[in-house]
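Enquirer: What shape does this take:
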Amino acid sequence: MSDTSPGPDEVRRVADLARVGLDDDEVERFTDQFADILDYFETLDEVPAVDREADLANVMRADEVRESLDQSEALANAPETEDGYFKGPNVS
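Expert: Okay, the predicted model is just below:
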């Protein structure tokens, strides 16, 4: 465990900020869990950085202007239209 493990006072403060009521048993349990989580972060800090250039490539196609459907063709298969637009169900 690290030297900066959170104590019960820090857990109560975080619980108050989150507007979560904790009893003494929960404070004790969360204190242990917070300490474990902080230990995991310390372990991640020990992972060496990778020094390499990323081989990046643009996988998107180039934009190109093409002929599109006119309004009547676009609405031809729509189950329901209104005033030249697609009509969908009302959302409540």
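
Enquirer: can we go C-alpha only for contacts and neighbour counts from here?
Expert: Fine.

Enquirer: Which residue ranges of this structure form strands?
Expert: Taking DSSP state E as the criterion, the chain carries its strands at 81-82, 85-86.

Enquirer: The structure of the following sequence is requested for comparison with the preceding one:
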Amino acid sequence: MALKTTDIEYIAHLARLAIDAEAVPHYVRDLSRILEFVEQMNKVDTTGIEPMAHPLEAIQRLRPDEVTEIDQREIFQATAPQIEAGVYLVPKVID
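Expert: Below you'll find the predicted structure:
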């Protein structure tokens, strides 16, 4: 798929990117090559191939979900300037 200069300018506008006029031909060439590569990959027959989340047959070892530390909320909040109902109160920064 060959892109045109107007396509690149439209994409840049949608992405809110400022592109120099001298760089547009380079983007046309490079993005066209990327899209041609994607088209080439789409032509590969993948019937019977199951999608993978990872290329290795690895299983993630998970640890048991157990409490390993004691609750120290009161200790941590003892030095806080303001707390209420167990949460830190902070100044409002956005109206």
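
Enquirer: Could you quantify their similarity as a TM-score?
Expert: Overlay of the two chains. TM-score (TM-score structural alignment, normalised by the length of structure 1): 0.51; 73 aligned residues with a C-alpha RMSD of 3.8 Å.

Enquirer: Would you mind putting the strands of structure 1 into TSV with mean neighbour count and distance to Val59 of structure 1 alongside?
Expert: Below are the strands of structure 1 laid out as TSV (neighbours: other C-alpha atoms under 10 Å; distance: least, C-alpha to C-alpha, whole Å):
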stretch	mean neighbour count	distance to Val59 of structure 1
strand 81-82	11	37
strand 85-86	12	33
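
Enquirer: Gly7 is in contact with Thr31 of structure 1, correct?
Expert: Yes. Counting by C-alpha atoms under 8 Å, Thr31 of structure 1 does reach Gly7; the two are 6.1 Å apart.

Enquirer: Compare neighbour counts for those two and give me the winner.
Expert: Per other C-alpha atoms under 10 Å, whichever of Thr31 of structure 1 and Gly7 has more neighbours is Thr31, with 20 against 15.

Enquirer: so what's the alignment partner in structure 2 of the more buried one up against?
Expert: Thr31 of structure 1 maps onto Val28 in structure 2 when the alignment is built from TM-score structural alignment. Shown in contact with Val28 of structure 2 (C-alpha atoms under 8 Å, 6 or more residues apart in numbering): 2-5, 8.

Enquirer: and these, which two are the farthest apart?
Expert: In these, two members sit farther apart than any others by C-alpha to C-alpha. They are Ala2 and Ile8, at 10.9 Å.
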